[in-house]
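**Student:** Provided below for reference: sequence and predicted model.
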Amino acid sequence: MDAPRGERDPPDVRQNRIHAERAKRERRWRLLFTKYTVNPYYPIHMIAKKPMAWHENIQEPVDDEFLKFLHRAADIPRRKYPMPQTESQEIGWHTTPLVPFDHSDTRFYFPRSTTEITIHGYPAPRGEKSQE
């Protein structure tokens, strides 16, 4: 039967070890942040200053570290990272052609050409009427 309300069974030793090990692992990976800054990846809406307010017209020194964060956040991923960070970044990451481009090679170079057949409808997409 169940124990009376005031008495409890001793805690399970095995369960206590599991809880202690989990707490120890969680404490190992916990990071303590003591320096708080504005998130450089969050867009900030700038509001115009009031011209007659004396406290807003004080010139403050520019924080170079914060400016580096802002410029890095606005930079494209190919300049930020040496390799793609996600699967979707892998598409289009390497844009240099595998074969050097040569205008005389007809396998890879297809210039737009006009013939007697294509000249009839050529001016039409520009809004001009074709000459008949």
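**Tutor:** It's in.

**Student:** When you work out contacts or count neighbours from here on, use the C-alpha atoms and nothing else.
**Tutor:** Fine.

**Student:** So for the chain, the centremost residue is which one?
**Tutor:** Central residue of the chain (CA atoms, centre = their mean): residue 77, 7.1 Å from the mean position.

**Student:** how far away is that one from residue 120?
**Tutor:** 46 Å (CA to CA, to the nearest Å).

**Student:** circling back: who touches the residue nearest to the centre of the chain in this structure?
**Tutor:** residue 84 (CA atoms under 8 Å, 6 or more residues apart in numbering).

**Student:** so where does residue 69 fall, helix or strand?
**Tutor:** Per DSSP states H and E: residue 69 is located in helix 64-74.

**Student:** Put this next to the first one:
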Amino acid sequence: MATPSRAKEKEPVDIVHQNAIHVETILKEQRCQKLYTEFTINPFKKLHVLPDKPMSRKMHEEVEEDPAFLKIIHGAHSEPTKKYTHPMTESQEIGWISTPLIASDRTDRRLNFPRQNSEVTKYMDAAWRLKEQTQNR
């Protein structure tokens, strides 16, 4: 029964060993770190520009537009079919290829069924128009 009391006793803390573990952890973290020195705005986040106060008399200075930044912003806000070569998700696969498989020919009677009016449809169109006019009064 002496073994359970021995298990509760911990070995003394070895400060040198803990320091070596800490130094190794820091070196691993520094190996993966990357220092960013150039600031850029995230083009995928909404950009809110705050105007000056309405009663301020400060002269507005003209700022030159950066064409590279504008290209990135416009590219981020374009449709997915223009951004990527293939769909990124399963739901994008539906409607990804939106071009028709065959060219549309209005003169071909096999594929084109224009709206045709008969006496009954002309009568009902007139009746619906009359009903709408009476309701709008």
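**Tutor:** Arrived safely, thanks for sending. Owing to the predicted nature of the structure, the values given are computational and were not obtained by experimental measurement.

**Student:** Which residue in structure 2 aligns with the residue nearest to the centre of structure 1?
**Tutor:** When structure 2 is aligned by TM-score structural alignment, the residue opposite residue 77 of structure 1 is residue 80.

**Student:** Helix, strand or coil: sort out residue 28 of structure 2 for me.
**Tutor:** The three-state label given to residue 28 of structure 2 by DSSP: H, G, I helix; E, B strand; the rest coil is helix.

**Student:** same question, residue 114 of structure 2
**Tutor:** From three-state DSSP, the assignment for residue 114 of structure 2 is coil.

**Student:** Report how many residues lie close to the alignment partner in structure 1 of it.
**Tutor:** Structural alignment (TM-score structural alignment) places residue 114 of structure 2 against residue 111 in structure 1. Neighbour count of residue 111 of structure 1, defined by other CA atoms under 10 Å: 8.

**Student:** what do you get for residue 93 of structure 1?
**Tutor:** The burial count for residue 93 of structure 1: 12, using other CA under 10 Å.

**Student:** Tell me the residue in structure 2 aligned with it.
**Tutor:** Per TM-score structural alignment, residue 93 of structure 1 is aligned with residue 96.
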